[in-house]
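Undergrad: Show me how the following folds:
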Amino acid sequence: MGLLGLKRLMSMQRERKGRRQIQAPNGLITSVPQKNDSLCQDDDHFQGGKRSRYSGPNLPEDIWCHIRSLVPLQDAARSACVSRTFLRSWRCHPKLILSKKTLGLKRKACVKGDRARCFTSRVDHILKNHSGTGVKFLKLEIPDYCNVTTCHLNNWLQIAITPGIEEVSLFYPSNDKEEYNFPCSLLFDGRGNSIRYLYLNDCAFRPPVGFDCLKSLTKLHLYEVRITGDELGCLISKSFALKQLQLTCCSELNCLKIPFWLERLSWLSVFGCNTLQVIESNAPNLSTFRFFGDPVHLSLRESSQVKILKIGFSDKPNSVSYAITKLPSTVPNLEILTITSVSERVNSPMVADKFLSLKYLKICLGAYCQAFSPAYDYLSLVSFLDASPVLETFILGVCQDDMKHDSVFGDASHMRQSSGHKHDRLKKVQINGFCSAKSMVELTCHILENATSLESLTLDTVLHWEVNGEIRRCSVQKTGECRHLCRDMILEAHKALRAVERYILGRVPSTVKLNVGEPCSRCHAIDVKLS
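TA: This is a model prediction of the structure:
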């Protein structure tokens, strides 16, 4: 609720002339006299140089408190300047979002040093005048140009983190500043037991042995936090309510062990923790697991009920080969699998184990627009289809600047056919970054011949990134033009179109809807001469 909504409410209340309506048990509406609200009796205003008293809308105090809790921080601060009622409520405002945006520090309005001083002084003023009670939500986002000392930051947190607080987010970019160690003592004496969401950024967190101060914690996100495996164990071992755990670029984390008594944990994400060597999870209800980093020893044990898995190795090859050989036995109940591979040096092997429940498979090959290994055989991905008897959706994305594979136009006289199983559950196939590589054309032809329930086939000759799960082929709304493509990529896209016309179009059954994505005729126009 902003100031406009608040004014409307006050106007409506004035029109009721101090009377309030209640609903009787018989459903009739009646009016009863309303007592003066003590919170509003001392709101003074100046009219014509004289002080006048305005009682404001007559509302119970608990309703006023709820209204003020909905007012954004900036509007609450402005209201506090003109109303004693709101001044009192400002001092116990439940949501403290302290950032350069909410504090009105515009980059062009003042120089860097002035912005830093303004930020520090304003946060100082807000927190020192706050009563320290009633805070439910704290988001402290310190700009990278502010050299806030450890002592200063600890004082701010000491004021804001009080019993009853539910969410704490600290953004503290270290840069050249001294390393900040988050004081665990702030969570002692019951002050941490009400926290449900904790986000820490770019600091050290060293919980001691026996740490049990986050008993209500349901979501924990550590981003570039210096914490060891043993310390993380101390942190989460008594957090019995924990549902989501996200660890991003934690450089000291060498092992992650999740005990079986974290029964509510259902979502785990580990990204870029490159010193991590072991992940062991015994959380019985873990259903979603996302991992991206260097290969680790993965043991899910009691977490074998995982149904959604996203996995990829940051700079190591063969994520696809690892997935098909290791995962069927590790996560036998998998339903959705996404694999990201920067490079594959071996083809996908045929395996005996099956993904008996896998319905959705997405494989992303290549990164940083580099040419994918020309030795990789796209047709070998049939082994994944064979290992997934109930697969319904298969999406393949290939990112590369220059296609190095043997082209189908070089020699199409010996088109291979894989003697795999019939993929009678497969309904939707999508290849983003479809090219004229012979093995990719062979893969597509194999799917058309063996996917007896296929409903749609999408071949996009240009790899386009997804936004909220939706592929957007043109960014006209933002930049006025599509993503830049080099000349070789545009030429290859046109070769891919010709490959579709010559080798695929005639194989598409009448029951299958074919969608072909071409280069943008406006942004990717080029003179193309193909033999």
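Undergrad: alpha carbons only for contacts and neighbour counts from here, please
TA: OK.
Undergrad: residue ranges of the strands in the stretch 51-200 of the chain, please?
TA: For the stretch 51-200 of the chain, applying DSSP state E, counting those that start in this stretch gives strands covering 95-98, 137-141, 167-171, 181-182, 197-201.
Undergrad: Now do the one helix or strand residue 478 maps to: distance to the chain's middle.
TA: Residue 478 is part of helix 476-479, with elements assigned from DSSP states H and E. Offset of helix 476-479 from its chain centre (C-alpha atoms, centre = their mean, to the nearest Å): 23 Å.
Undergrad: Repeat that for stretch 454-474.
TA: That offset, for stretch 454-474, works out to 21 Å (C-alpha atoms, centre = their mean).
Undergrad: Next, the buried residues of that stretch.
TA: Within stretch 454-474, the residues scored as buried using 16 or more other C-alpha atoms under 10 Å are 454-464, 473-474.
Undergrad: Can you tell me how far the nearest residue to residue 342 once chain neighbours are set aside is from residue 45?
TA: Distances taken as C-alpha to C-alpha, 6 or more residues apart in numbering place residue 366 nearest to residue 342, at 4.4 Å, with adjacent residues excluded. Using C-alpha to C-alpha, to the nearest Å, residue 366 is found at 67 Å from residue 45.
Undergrad: And these two? Which one has more around it.
TA: Just comparing residue 366 and residue 45: by other C-alpha atoms under 10 Å the higher neighbour count belongs to residue 366, 20 against 13.
Undergrad: List the contacts of that one.
TA: 340-343, 372, 398-400 (C-alpha atoms under 8 Å, 6 or more residues apart in numbering).
Undergrad: re the thing from before, can you put the strands of the stretch 51-200 of the chain in TSV and add mean neighbour count and distance to residue 124?
TA: As requested, those are exported to TSV (neighbours: other C-alpha atoms under 10 Å; distance: least, C-alpha to C-alpha, whole Å):
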stretch	mean neighbour count	distance to residue 124
strand 95-98	20	11
strand 137-141	19	12
strand 167-171	19	16
strand 181-182	18	19
strand 197-201	19	21
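Undergrad: Could you also give me the structure for this next sequence, so I can compare it with the first?
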Amino acid sequence: MLFVSLSLMPLQNVLSSIVSRLSLRYAIRTSVLSRQWKHLWCDHPNLRFHLYMLERRRSRGSAPVTEHDLIALVNRVLQQHSGTGIDLLKVSCALHSEHPHHIDRWVKFAIVSKAERLVLRLSKYTKAYLSAIGCPAGRPERYSFPCHIFGASKDDGSYLRCLQLSSVSLNLPAQGFNGFPNLTKLTMLDVKITDEHLECLLSKCSLLEFLGIACCRTLTTLRAICPLNRLKHLKLQDCRSVKHIEMNCGLITLEYSGPMIPLQFATTSSLRNVHINLFDINSTLRIFRRLSMSSDNIAALDYITTGFPSTLQHLETLKLSNDEYKRTTSPVRLVDFIYLRHLRLELNIFGGWETDALDYAYLLDCAPSLEKLELHMWMQQCGHVPYREEHGELRSLPWHPHTHLKSIHITGFFGHKDQVELALHILRCSTMLEAMKIDCRVTIMPEDNHSVIYKTREYLDGYLVATAFVQAADQNNVVEVLGARKVFFTATDGSERFYFVS
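TA: Got it, this is the predicted structure:
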């Protein structure tokens, strides 16, 4: 189809189409092919600049590539570019307040060329580093994003659809700021901005559909009183100083990671996907409810069965990460998440003997339409041992058929008695089950417990227990046990033997 469409185009348009599909680096290189190719790259729609573009074969003693080399490259390319048909202008380099005249010129170029996407990543630090370490001491002052440029005329910024800012300072002018009337996606990472300026900025982005804010430590309140009727996806990550959030919108997807705070929406009835990553689950209840809670940690199952409001009946996907210190104690309500299709739980279990994995069997009753269940566990080494028959009979809860659950994935399965009982209960109830994967290996880890290293013995114990008790009870051949395997060999006496490896 592409060949047919290109064959109907004039040769010059064909060549331009080919060059536009190349990266900027290779598009510029085509200029040496012939006179016909010399200026084709000058209409390239995607202008991506980063230090990798300047990598060259270095001989011993050659000078390293610096931000000044990149600045010179950007200035040279933008000077030669036609300034038409630009979709993206992206600069990724550790620049700061010492380079404002260069960056301001690039922003003006994006405005004049009617670029639809502008991305400024002016830091050498990743989001993971900023989340874990925070603002490094002694870092240069951030570049101040020139919001005043977007007030010279009503057309300034009107073509911008996507704006991504990283490690900049953002201060709105007292007057004359027209905002971004057609902006649909706004992402800010490590941006220095006040509560009032952010509220004003959001009030001038009426078509906003996605808002992502991460590691913005100067924010204390996120407020949008003006209606954001098109905002459907809100992503908040590690804004540790924020104490309150109030948004006049109806979200479909909410992602939250960080300390817990009150969170108010105009409505929550449209929420379909909720992802929450917390270490203080007790405070999490205040996201949707204003309750007086004790300071004790609360189990994830308590949160699921009592923390979510009834207005989340249309919830389809729920992902919850939590630290477990004690067993669930609250009464369990039944059949609340009638639309929930996918549930992913990440449990960091510190409670030792106080926790009981079998409690999570109630999830099948709370979500009768559940199709995919993921249960990822990390367990503090607390004296549990793999189950043996001499440890007592396995418990069995009352159950009724679950006719929608098709896929189950369990990790961190060490073969403890309550883990075996939970796996057997799910296997027994799930009449339409197509695949049940039990992985003895740990796939999640608390941020402050990286020093914990599991031994091969734990994985092998989990494998043997899962094989002996869960897989043996499988009558439909749907259970797959991962994390170890049998290796067969022929002994010196001619007999076949095997051993386990992880």
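Undergrad: circling back to that earlier point, equivalent range in structure 2 for the helix holding residue 478 of structure 1?
TA: Alignment of helix 476-479 of structure 1 against structure 2: no match, by TM-score structural alignment.
Undergrad: what's the single longest helix in structure 1?
TA: helix 112-128 (DSSP state H).
Undergrad: distance between that helix and the chain's centre?
TA: That offset, for helix 112-128 of structure 1, works out to 30 Å (C-alpha atoms, centre = their mean).
Undergrad: counting contacts, what elements does that helix pack onto?
TA: helix 150-160 (3 or more C-alpha pairs under 8 Å, 6 or more residues apart in numbering; DSSP states H and E).
Undergrad: Compute the inter-axis angle for the helix it packs on and helix 112-128.
TA: 40 degrees (axes from the mean of the first three to the mean of the last three C-alpha atoms, to 10 degrees).
Undergrad: buried set for helix 150-160 of structure 1?
TA: Buried residues in helix 150-160 of structure 1 (16+ other C-alpha under 10 Å): 153-154, 156-160.
Undergrad: Which secondary structure elements does that helix sit against?
TA: helix 112-128.
Undergrad: how about the strands of the stretch 51-200 of structure 1 in TSV, adding distance to residue 325 of structure 1?
TA: TSV is the format used below for those (distance: least, C-alpha to C-alpha, whole Å):
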stretch	distance to residue 325 of structure 1
strand 95-98	48
strand 137-141	44
strand 167-171	40
strand 181-182	42
strand 197-201	36
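Undergrad: nearest to residue 377 of structure 1, of the ones you listed?
TA: strand 197-201 (42.1 Å; C-alpha to C-alpha).
Undergrad: Map residue 234 of structure 2 across to structure 1 for me.
TA: Residue 234 of structure 2 maps onto residue 268 in structure 1, by TM-score structural alignment.
Undergrad: The helix or strand encompassing that match: average distance to aligned residues in structure 2?
TA: Assessed by DSSP H and E, residue 268 of structure 1 sits inside strand 267-271. For strand 267-271 of structure 1, the mean deviation from structure 2 after alignment is 1.5 Å (mean C-alpha distance after the TM-score superposition for structure 1).
Undergrad: C-terminal to that strand, which secondary structure element comes first?
TA: strand 278-281.
Undergrad: which residues in structure 2 does the helix or strand following that next one match up with?
TA: Where DSSP H and E defines the elements, the next helix or strand beyond strand 278-281 of structure 1 is strand 288-293. Counting by TM-score structural alignment, strand 288-293 of structure 1 pairs with residues 253-258 of structure 2.
Undergrad: one step back: compute the inter-axis angle for the strand holding residue 268 of structure 1 and strand 288-293.
TA: Going by the same axes, to 10 degrees, strand 267-271 of structure 1 makes 10 degrees with strand 288-293.
Undergrad: Would you agree residue 243 of structure 2 is in contact with residue 263?
TA: No: counting by C-alpha atoms under 8 Å, residue 243 of structure 2 does not reach residue 263; the two are 9.1 Å apart.
Undergrad: Okay, and residue 457 of structure 1 sits in which element?
TA: strand 456-460.
Undergrad: Specify, as a residue range, where that strand falls in structure 2.
TA: The alignment of strand 456-460 of structure 1 onto structure 2 (TM-score structural alignment) covers residues 435-439.
Undergrad: mean shift between that stretch and structure 1?
TA: Looks like 2.0 Å for stretch 435-439 of structure 2 (mean C-alpha distance after the TM-score superposition for structure 1).
Undergrad: wait, residue 225 of structure 2 sits on residue 247?
TA: Yes: Residue 225 of structure 2 is in contact with residue 247 according to C-alpha under 8 Å; the separation is 6.5 Å.
Undergrad: Between these two, which has more neighbouring residues?
TA: residue 247 (20 against 15).
Undergrad: follow-up on the earlier one: how about the buried residues of stretch 454-474 of structure 1 in TSV, adding distance to residue 441 of structure 1?
TA: TSV is the format used below for the buried residues of stretch 454-474 of structure 1 (distance: C-alpha to C-alpha, whole Å):
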residue	distance to residue 441 of structure 1
454	17
455	19
456	17
457	13
458	13
459	11
460	13
461	12
462	15
463	16
464	20
473	22
474	26
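Undergrad: neighbour count winner among residue 243 and residue 263 of structure 2?
TA: residue 263 (18 against 15).
Undergrad: Verify the stated contact: the more buried one with residue 248.
TA: No: counting by C-alpha under 8 Å, residue 263 of structure 2 stays clear of residue 248, with 11.1 Å between them.
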